[in-house]
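Student: make a model of this:
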Amino acid sequence: MVSNAPSFPTQSDVKKARALRRVKALATAALALCVLVFVLCRIYADVSPVIGFIGAFAEAAAIGGLADWYAVVALFRHPLGLPIPHTAIIPSNQTRIADNLGSFIESNFLAPEPVRKKLQQVDFAALVADWLADEKRSEGLSIFVARLMPKMLAAMENTGLRGFLLKRVTDQLEKIDVAPIAADLLATFTHERRHQRLFDEMIGLLGGFLTDEDAQDALRDRIRKELPTLANFFRADAYLLKKILHSGASLIEDIKADDDHPMRHEFDRFVARFIDNLRHSPEYRDRAEELKRNLLARPELATLADGLWKEVRGFIDRDVGAAESMLRTHLTGIFVEVGRSLADDANIRRDMNEGFVVALSSFVESQKSGVSSFISEQVRSWDLGQLTQVIELNIGRDLQYIRFNGMAIGGLAGIALHTIDVLFLS
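Tutor: Below is the predicted model:
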């Protein structure tokens, strides 16, 4: 049988074996002494009545010592090598001992309440915080994580996970009602009339259009087409263009110079109506949803996502192999900051510890039957001789003292019986 027992002998086992041999020798010597005294007392019984008491003590002590020697030896082997029934108890019951040991550990050491109480004594969050707060450890962790990232990204591509994630993101975007979100964003943007900056940009663009020669030529051609031929003969188009450009430029300058211009208030009202329609108008909501669906359905979006994925993966591949990796540096900083923040926040540590206790106790509860089976299988697979030796080394020394106790108790019982015999039966 292949032994799965611990390696033997260890330094501790050598010391235990030496102590066991010493106690065995003393117990055997004491037993031999009792036998010798008994024999001598038999020979010199007539010398003195006291000899009878000593002989009674020695006789009973020898009997007690022999009985206890038999009991101790019978636990581990057959006494004198004789196959006496109900001896070599431990080797003969290896399977039962293994099963009972596994069940005992499962029932008493892996019960839910003791496990939870023991786990609650450990501050797991503090251990994590101290570990992460050490910059060298966090740096090592960041190196490990950075090395894994390219493999993780490659695995995502090979398993189709990237496409799955893109589809999940798209599905979630389709469920979002964009009109109220857009309304909230615009309302935030228009806070304290910040949208007037946009209006100023629009006015600036219009002013640039009016001063652009190509735009002026296009406007002149449009005016010429709308005027009668006779008006064009008198160059009315040039006059009208000049008036339009002058009036437009004057209006733009007035708007730029006056923060309280009516056109600005009109723009305020337009933006407010648009925000209100986004929030409450079904028509605007339908238009926003249609725009969203059209945008998500465009093939350019998938192309953009694919290109973005390739860029991210390429950057990570290059950065991980660089001597001065930005990714590793940032990860190290993040881990250290997490450790320090965790050390300063008792509430988070308490919540984390509760989570650790629940998770670990649940794991132990789900696996304790496996632990019991594992212990039982390991003990059953041990070599019988080695199993016996391991048990005897650990408890044999204490068992040898039973022999001393047996001789002492037997001797006292012998004296008591001899006294009764002398006083009442002789």
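
Student: CA atoms for contacts and neighbours, from now on please.
Tutor: Noted.

Student: what about the nearest residue to residue 200 once chain neighbours are set aside, which helix or strand?
Tutor: Among residues not flanking residue 200 along the chain, residue 256 sits closest, at 7.1 Å (Cα to Cα, 6 or more residues apart in numbering). Mapping residue 256 onto the secondary structure by DSSP states H and E places it in helix 236-257.

Student: this one next, for a side-by-side:
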Amino acid sequence: MRLSATLMLVAMAVVFAIAFPRQDLHPAWGYVRAFAEAGMIGGLADWFAVTALFRHPLGLPIPHTAIIPRNKDRIADTMADFLRRNFLTPHVVARRLQDMNLAAALGRFLVERRSSDAELGRIRSGAVQLLVDLLEALDPERLGLQVKAGLAAQARKLEVSPLLGRMLAGAMQDGRHRPVIDALVRWAGLTLEGNEELVREMIRARANAVLRWTGLDDRLSSSVLDGLYRLLAEILVDPQHPLRGRMEEGLAKLAANLQTDPVVRAKVERAKLDLLANPALGDWWMGVWERIRHGMIAAARDPDSALDGQLGAALRELGEKLQSDPALQAQINRLARRTLVGVAQRYGEQIVRLVSETVKRWDAQTITDRIENAVGRDLQFIRINGTLVGGLVGVALHAITQLF
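Tutor: Predicted coordinates for the structure are as follows:
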């Protein structure tokens, strides 16, 4: 566009050079000369004006030129003040978010994911590539160790015994402990079945010589095993079996002790600390972290596949809930407003200071190039329009002089 504007100015000069010696041959040549002459003047004036914004025209230190490079610090402060007053004050953020239904918009995005991908494809692809680059660039071992240290520090602060007690008590109130008891009974039966010979040997070893001599030790061991199998079967099929009740009483007592007994709580705390200090737990976590990182990279590279199946169905269900439940929308929108207002209040000044200091650190050429490229083609259209408008004004003035 800069070349086009310059070529138009050159064209006006060529037309003027052709028309000027011929203006007395025919009245039309006078209009052509007037158009070209005024077009040159308009084009040159606008070239000077556009150039003076960013640099000295022809390198000459003419006063009031190179306006942007000379005033870049003031421009930086003005940009920061503009952001502060119009975007990053708490009342402005709250007012702008007041009429925005962020929850419903999120719901539409989750439900209409494919159409939203078409609309936001460039944004998503850029964000995906940024996430992939970030995950691949980070040192996986160092990051995994940092995450592990952070989790371990939080785990040390958290007393898990009361939490486990409340979880167990809540599970028993809802009856969710019964499948666990059934699973334990089945496990005991399978363990007994897999170790029958060991049980028989233990009974034989404890039987006296008379029982072994008469062969009654085999009958005794078979009777013991049959009795144990029958007992486990009765516990499994009878919800009111006394031993099942004893097990539930034991679980209830354990839930209470986990919450109130200092000795039990201290034992659980020591076990937690021993577990955290175990190197095997660290090795296990590093393996889990690597799987998580590779899974995140794969999901970022192929988000459509990652959002298929149960995860995609769950997200769509969440999106439908967000769209249809006004109470949920109100809660999420209120949380979003409070969060963003809090961010603006706590970090708004730091954000605008970052903008100001960044612009101030740019050299004159950098800020000139960036602003000029940001404005783009319109700067050269100013020159083109100035050339054309100047030419038309020249024709009009020539016509007026001919009439009067």
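
Student: burial of residue 64 of the first structure, as a residue count?
Tutor: Residue 64 of the first structure has 25 neighbouring residues, counting by other Cα atoms under 10 Å.

Student: corresponding residues in the second structure for the helix or strand encompassing it?
Tutor: Per DSSP H and E, residue 64 of the first structure falls inside helix 49-76. The alignment of helix 49-76 of the first structure onto the second structure (TM-score structural alignment) finds no residues at all.

Student: can you list contacts of the next helix-or-strand element following that helix?
Tutor: Sequence-wise, the next helix or strand downstream of helix 49-76 of the first structure (DSSP H and E) is helix 89-92. By Cα atoms under 8 Å, 6 or more residues apart in numbering, the residues outside helix 89-92 of the first structure that reach it are 74, 75, 76, 77, 97, 384, 385, 387, 388.

Student: OK, contacts around residue 203 of the first structure?
Tutor: 252, 256.

Student: map it onto the second structure.
Tutor: In the second structure, residue 203 of the first structure lands on residue 185 (TM-score structural alignment).

Student: what's the match for residue 249 of the first structure in the second structure?
Tutor: Under the alignment (TM-score structural alignment), residue 249 of the first structure maps onto residue 229 of the second structure.

Student: what about residue 217 of the second structure, how many neighbours?
Tutor: 22.

Student: so what does it match up with in the first structure?
Tutor: When the first structure is aligned by TM-score structural alignment, the residue opposite residue 217 of the second structure is residue 237.

Student: from residue 206 of the first structure, how far off is that match?
Tutor: Residue 237 of the first structure sits 21 Å away from residue 206 of the first structure when distances are taken as Cα to Cα, to the nearest Å.

Student: OK, contacts around the residue nearest to residue 111 of the second structure when sequence neighbours are not counted?
Tutor: Nearest residue to residue 111 of the second structure in three dimensions, chain neighbours excluded: residue 316, at 4.8 Å (Cα to Cα, 6+ apart). Neighbouring residues of residue 316 of the second structure by Cα under 8 Å, 6+ apart: 107, 110, 111.

Student: show me which of these is closest to residue 350 of the second structure.
Tutor: Lowest distance from residue 350 of the second structure to the contacts of residue 316 of the second structure (Cα to Cα) belongs to residue 107, with 32.1 Å.

Student: and the gap between that closest one and residue 390 of the second structure?
Tutor: 55 Å.

Student: same question, residue 70 of the second structure
Tutor: On the measure of Cα to Cα, residue 70 of the second structure and residue 390 of the second structure end up 30 Å apart.

Student: so for these two, which sits in the more crowded spot?
Tutor: With neighbours defined as other Cα under 10 Å, residue 70 of the second structure and residue 390 compare such that residue 390 has more, 23 against 15.

Student: tell me who's in contact with that one.
Tutor: 35, 38, 39, 40, 41, 42, 43 are the contacts of residue 390 of the second structure under Cα under 8 Å, 6+ apart.

Student: next: residue 114 of the second structure.
Tutor: The contact partners of residue 114 of the second structure, by Cα under 8 Å, 6+ apart, come to none.

Student: can you do 10 Å?
Tutor: 120, 121, 304 (Cα atoms under 10 Å, 6 or more residues apart in numbering).

Student: show me those residues that map onto strands.
Tutor: Among the contacts of residue 114 of the second structure, no member is found in strands (DSSP state E).

Student: now, which of those residues sits nearest residue 342 of the second structure?
Tutor: Nearest to residue 342 of the second structure, judged by Cα to Cα, of the contacts of residue 114 of the second structure is residue 120 at 27.7 Å.

Student: could you measure from that closest one over to residue 113 of the second structure?
Tutor: Where residue 113 of the second structure is concerned, residue 120 of the second structure sits at a distance of 10 Å (Cα to Cα).

Student: that older thread, which of the contacts of helix 89-92 of the first structure are buried?
Tutor: Buried members of the contacts of helix 89-92 of the first structure, counted by 16 or more other Cα atoms under 10 Å: 74, 75, 76, 77, 97, 384, 387, 388.

Student: most centrally placed residue in the first structure?
Tutor: Central residue of the first structure (Cα atoms, centre = their mean): residue 356, 7.8 Å from the mean position.

Student: hang on, that residue packs against residue 121?
Tutor: No: contact criterion Cα atoms under 10 Å: residue 356 of the first structure and residue 121 do not qualify, at 11.6 Å.

Student: more neighbours: which of residue 120 and residue 113 of the second structure?
Tutor: residue 113 (18 against 11).

Student: quick one, what contacts that one?
Tutor: Residue 113 of the second structure sits in contact with 107, 119, 304, 307, 312, 315, 316, 319, where contact means Cα under 10 Å, 6+ apart.

Student: need those residues in TSV (columns: distance to residue 171 of the second structure and secondary structure).
Tutor: Listed next are the contacts of residue 113 of the second structure as TSV, based on distance: Cα to Cα, whole Å; DSSP: H, G, I helix; E, B strand; the rest coil:
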residue	distance to residue 171 of the second structure	secondary structure
107	33	helix
119	46	helix
304	37	helix
307	32	coil
312	29	helix
315	27	helix
316	30	helix
319	30	helix
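
Student: out of the residues you listed, which comes closest to residue 193 of the second structure?
Tutor: residue 312 (43.7 Å).

Student: for residue 116 of the second structure, see how far away that closest one is.
Tutor: According to Cα to Cα, residue 312 of the second structure and residue 116 of the second structure sit 15 Å apart.

Student: neighbour count for those two, which is higher?
Tutor: residue 312 (17 against 14).

Student: need the contact list for residue 176 of the second structure.
Tutor: Applying Cα under 10 Å, 6+ apart, the residues contacting residue 176 of the second structure are 168, 169, 170.
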